[in-house]
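> this is the structure alone, sequence omitted:
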């Protein structure tokens, strides 16, 4: 099996299901949200109990959410409005209660290892509350109660990793591999469960947009204004598209909590310069926010031949969002984004062997689009949501005295009902439509494809056991009607333990366009020859997991097994020396199997100290030949030690990742053949930050930070001359420093 050159940098992660809906917001037991926030001081663990009532009537409010702000702990009330949060470290907490159709109420409580009782009285209100908003203030809510093993990459995680785009934010998560596919653009793919990035569906605030964002493009999505990134693996993604064989990644923007803003300046090695800015406005019936991010990097000559191997770039991202509360039970969200990436030099220079200009000049990417969401709370425990989006993607490169231009448009819309039924049953039904259109100036006519989908998910709670059945019926313009079933069961014998099992199937139509084809060139241009005889891909996924979560530690283990049929791969079929073009064609390659184990752990041994570690074991092979799939590491691990000295405003983190050897490929004439095994290697990163003032959520605050990345200075320099596609770091040790202002 072969594919276009890809730089492989595996890393790891378990992760959460995106776009919370009303049926996700009901839970009859207390739950813990995991170790994802700033550690509290350790002492005897406390317990908080109470009830949630409706103000004025005194009636209980069932299924309300109760969250200890900033702690990562919380619970869901039962049908009588009772809740319980256990194993709470000693300290002062602001506790917030909220429910569908009610406003929020916040009270302050002091816990010193003794039980405490706190009741809430909520007033009926408009629906801009956390339980029905995927952008809610609490990072997890009951995403952990979904089908698949889940995890959230929080805003604090993103900052500690020094990430400036979504691709980098997902590094060092157990079970996730970041495989950089293009040395020209710096883009990579997000691999889940050993499957290529094209099998990862990427959502923007719960809404699908461009095709193949999982395999190309997340390096261009800035983290400015991002609250968290959620990841659901395997069958948990069936609700969001049958093509999500590996899983789903959801990028969730920050909710507007108050009127204010932020600004940040950064500078570092390799010509890194970045400016970020954001502003929020919170009015009586209106929330508005806007963000801007601009980053520049210099070209890099890693092999010392006087010609830059990787290009200089300028990346710009702009986004805006408006939430209007039209009525107590009706709100409207309008949002829009624009990302651009322009490259200069780099691998384009190598083609012509000179440092100023080459065969490829000024490649650039632009992506933009508006989105709209209308939510109506039809009843006390039901929600009707309509969503729509349009997105455009333009890719241009100048070569051989002409521009190569590709423009992709994607229109999407859906209508979803979610509600609570009798006998602890929850139901959601979604009707969706998607249309794609591709125009290329090298092709005489545009290509299109579309699909209509109907998804139903029925969840039944029987005490500690929750059973979920999912069915997805889709009609494809090119392949007719397909049905994809899925099922899952979760057993929660206590508030600390969860056992899960799930099974799902998938179906994926071939993509219209390979975004790597022209923009990501090495020494030659890449031409992808269309294959009209491609068959659609099909998949089966099964997974089991167990999770233990307490106040000061958590452990998780997950097993998965995937079977993929008629897998589409890129194979090199020729070399046009006259035009200096490598020709690729897509083929169906039969059956592929991936299976493995993901382990995760977190521990608070001391006040302010949080330790995390993850390990992944992966077996990925061609099921027909038994040969290992290229560019997949069998062993991978990650670790992080973070310390927060709150009274001094100091925080420090040391993180690392281990990447085991993997089979590679190398170019040999007109073909890609088996290459040498890559070496085992480890990457280390460190970050130190100091904060003054009120911080990002209250008053004026300042933060200064420095970070050192790839401390061991490991790069894949000598492999370039061997015609081996990139699999590891392309730049050595680098440093970054910055200053942030929030108000």
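Looks like it came in fine. Computed from a predicted model, the values in this text were never measured in an experiment. Residues are numbered from 1 along each chain as shown.
> from now on I want contacts and neighbour counts done on CA atoms only, so please keep to that.
OK.
> which residues of the protein fall in helices?
155-160, 166-169, 347-352 (DSSP state H).
> tell me how far the closest residue to residue 400 other than its chain neighbours lies from residue 495.
Take residue 400 and drop its neighbours on the chain: the residue closest to it by CA to CA, 6 or more residues apart in numbering is residue 359, 6.6 Å away. In this view, residue 359 and residue 495 are 61 Å apart by CA to CA, to the nearest Å.
> also residue 408?
Counting by CA to CA, the gap from residue 408 to residue 495 is 47 Å.
> between the two, which has more neighbouring residues?
Ranked by neighbour count (other CA atoms under 10 Å), residue 408 and residue 495 place residue 408 first, with 23 against 18.
> grab the nearest non-local neighbour of the more buried one.
Using CA to CA, 6+ apart and skipping residues adjacent in sequence, the residue nearest residue 408 is residue 438, 4.5 Å away.
> burial measure for that neighbour, as a count.
20.
> now do the contacts for residue 496.
31-32, 547-550 (CA atoms under 8 Å, 6 or more residues apart in numbering).
> show me the two of those residues that sit farthest apart.
Spatially, the most separated pair among the contacts of residue 496 is 31 and 547, at 12.0 Å (CA to CA).
> so for these two, which sits in the more crowded spot?
residue 31 (28 against 19).
> excluding chain neighbours, what is closest to the more buried one?
residue 75 (4.9 Å).
> go ahead and confirm that neighbour touches residue 34.
No. If you go by CA atoms under 8 Å, residue 75 and residue 34 don't touch, sitting 11.7 Å apart.
> compare those two (neighbour count), which wins?
The residue with more neighbours, out of residue 75 and residue 34, is residue 75; 29 against 24, by other CA under 10 Å.
> in contact with the residue nearest the centre of the chain, which residues?
By CA atoms, centre = their mean, the mean C-alpha position of the chain lies nearest to residue 249, the distance being 3.5 Å. Counting by CA under 8 Å, 6+ apart, residue 249 touches 17-18, 200-203, 229-232.
> and here is the other one:
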């Protein structure tokens, strides 16, 4: 059998860090024997036997990228993963969403040790990829805690439930009682900013008489801001930014993060083992808004005579706790009974700002409110194997799940949202609330919950030696929208050790999140207006059950439904050469999306007369579109000797395209208010169909000789397009190659390494002037590799 890891060269890095002589070429073949736990419930299933593409990434590979963020490391390793670095997008600056296979960030399920990870309380609302999503925040997990990451690139709702439309990312934590280590990493961008420090440590320990083990891990990260803003270009006026200096900041936020993890087990009896694991994270992030010039109507010169740059202080607490019992009953039936508790709490502070409607007595910092999400999951998973007469053995897994979710939104302090009534100098009403991020109002606050229960069955068998067949089905019922079901069929046939075919057909679903149903706020958005330029609007995000939203066409949200078809080939045409090709087609019906910002005069007049006098527009979530995403993943690896050393080569390619099959017509209620309104127009359709790279190439070579390891990687990010309010403001960004290089040396139990990410200091194309806010924002936040330039780093590590 020959099934290749999408990045087996990554696995080789672990060996490179632990040996002082080249691994024989034959060792490469053992990688396909890696036992996996994702996408199957059969014990001891290997990568080589999987019916769907599985990527296995080791911590050594993640650390070799030079980044402190798990999601960033995954995006550099996986051609099918997109992880842009947006800026000036409020909380999204700190909690960035990732996309798998061109789909939405919340259409991929994240697991920790096979257990569902909760999503973030954050809702991404502004102009970034993943707008409208609340995915899991993988960057809360310390890299030091990770044994490996398994990425299933296939629909898996029938196996795991909601969210697994694009695939599953399973983060497996270290559990060894005998290993440990410590590492210090430091780095800085070529421009002299973004200085980053990371300290990681992990330690395993065993219990008396070998009855159990506990592995602890910790991570501390300190990252300073980056800034690629420029001075305003144009005639200086009292309402414009100054032209003689840079007043805007545009780049990564300042991050201070502490994270802990543990993974333990203890033998209770011959057929029962208790286990528990958890992660804990605290992140303090400071990001920037848009500069308010001295003469701007949103400024009070008595407070800020030279204007001001408001900032958002985001404090996030995240934790996962899992307790369980597993073992065997009735000789051949394995059981796993577990309780899983997840919690995400995010608070928002606004600094260096003011509330214009309070006049010169306005505070300059505010507490803007908080978001809180809690998930509790009870699982009973059973599996057994039986052999019917005259038929091959069948592995059967079945189980039950009960899940509760609670989302709460807390109001900010009164000064952060109130309109104090102080008028502008011309007698017009002043905007209320804290500038850049008005606080959540008491009417926004509330607590919302739901529960669901489900049952599943999953069968796998080999009716003949060369054929693997898998069938799965799942039924779920939610308290807020009813029941749904999904199923999956998977086949793999090995014609010879050099060639195999595999394919899957599955249906899936994603339940609309509580955040999408109940989040409500007002925030300032900068929107491109034809003939005017970029204009600030205070946009109200309405709950779908709000009377104003209903008048604008909002309806109760329904679950997304998907159909996923894939066909792949696995080839081993020569010794040490492995190639996989997997094509896929994913249809999503009733996709949950955030509508366009509805800012027409008719809509504003309606909102202003409906109790929202300060609002410049509104938006809400809707099931208004159907999409089809088609693509292909191609991965090849080759291991060869080179002199006294060995080289692992990896080449990966992903190409995908999303098309919109349906956009629902406007409801009659919205047509009555504004017959020209577009709930889903060119800006949002562009974000879905052309907003991320059409293709991506990842190439990697690891050369190992003696105690030295040289790692060279290059990624080509394909073109993407950002659509403006009119075609004249559209811009297509050209493909870019980004190269990374690192050199490591092993001295006993010490590892020393230096490296450069984006070593050639590549930047995306500059945005056209009309979209750059007077030249201040020269790059697009949709760039798949950011816009910070070259990053240089060094790392010292010791293992034991």
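All right, it came through fine. No experiment lies behind these values; they were computed from the predicted model shown.
> any idea what the TM-score is?
In this superposition the chains share a TM-score of 0.76, using TM-score structural alignment, normalised by the length of the first structure; 626 aligned residues with a CA RMSD of 3.6 Å.
> map residue 194 of the first structure across to the second structure for me.
Here residue 194 of the first structure is matched to residue 102 in the second structure, going by TM-score structural alignment.
> contact partners for its match?
Residue 102 of the second structure neighbours (CA under 8 Å, 6+ apart): 80-82, 629, 656-658, 692.
> can I get those residues in TSV including neighbour count and distance to residue 786 of the second structure?
Shown next, in TSV, are those (neighbours: other CA atoms under 10 Å; distance: CA to CA, whole Å):
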residue	neighbour count	distance to residue 786 of the second structure
80	26	17
81	22	14
82	28	11
629	20	24
656	22	20
657	20	22
658	22	22
692	28	12
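> same list, those residues, but as TSV with distance to residue 249 of the second structure please.
Shown next, in TSV, are the contacts of residue 102 of the second structure (distance: CA to CA, whole Å):
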residue	distance to residue 249 of the second structure
80	31
81	28
82	24
629	36
656	33
657	34
658	33
692	24
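> which bit of the second structure covers stretch 362-376 of the first structure?
Alignment of stretch 362-376 of the first structure against the second structure: residues 313-327, by TM-score structural alignment.
> name the surrounding residues that touch the matching stretch.
Contact with stretch 313-327 of the second structure is made by 91, 94, 117-118, 140, 271-287, 334-351, as judged by CA under 8 Å, 6+ apart.
> stretch 53-60 of the second structure too?
By CA under 8 Å, 6+ apart, stretch 53-60 of the second structure touches 5-8, 10-11, 13-14, 17, 47, 143-144, 146-154, 582.
> show the buried residues in those.
Those of these that meet the buried threshold are 5-8, 10-11, 13, 17, 47, 143-144, 146-154, 582, by 16 or more other CA atoms under 10 Å.
> mind checking what the residue nearest to the centre of the first structure lines up with in the second structure?
With TM-score structural alignment as the criterion, residue 249 of the first structure pairs with residue 169.
> how close does that match sit to residue 646 of the second structure?
30 Å.
> then residue 200 of the second structure?
29 Å.
> got it, and residue 213 of the second structure?
Distance from residue 213 of the second structure to residue 646 of the second structure, by CA to CA: 36 Å.
> for residue 220 of the second structure, same thing?
With CA to CA as the criterion, residue 220 of the second structure and residue 646 of the second structure are 35 Å apart.
> same check, this time on residue 536 of the second structure
Look at residue 536 of the second structure and residue 646 of the second structure: by CA to CA, they are 57 Å apart.
> counterpart of residue 240 of the first structure over in the second structure?
Match for residue 240 of the first structure (TM-score structural alignment): residue 160.
> quick one, strands of the stretch 1-150 of the first structure?
9-10, 30-32, 46-54, 65-68, 73-76, 82-88, 91-98, 105-111, 116-117, 120-122, 150-154 (DSSP state E, counting those that start in this stretch).
> any idea how far the third one is from the middle of the chain?
On the basis of CA atoms, centre = their mean, to the nearest Å, the separation between the geometric centre of strand 46-54 of the first structure and that of its chain is 33 Å.
> swap in the first one?
The gap between where strand 9-10 of the first structure is centred and where its chain is centred comes out at 16 Å by CA atoms, centre = their mean.
> and that strand, what other elements does it pack with?
strand 176-180 (3 or more CA pairs under 8 Å, 6 or more residues apart in numbering; DSSP states H and E).
> the strand it packs on vs the second structure, mean deviation?
Its matched residues in the second structure lie on average 3.0 Å from strand 176-180 of the first structure after superposition (mean CA distance after the TM-score superposition for the first structure).
> from the contact counts, what lies against that strand?
strand 9-10, strand 188-192.
> nearest to residue 500 of the first structure, of those strands?
strand 188-192 (18.2 Å).
> that closest one: which residues count as buried?
188-192.
> how about stretch 349-361 of the first structure?
349-351, 353, 355, 357-361.
> over to stretch 710-721 of the first structure?
Along stretch 710-721 of the first structure, these residues count as buried under the neighbour rule (16+ other CA under 10 Å): 710-711, 714-717, 719.
> now do residue 450 of the second structure against residue 175 of the second structure, distance only.
34 Å.
> which one's more surrounded, the two?
A side-by-side neighbour count of residue 450 of the second structure and residue 175, using other CA under 10 Å, places residue 175 first with 23 against 15.
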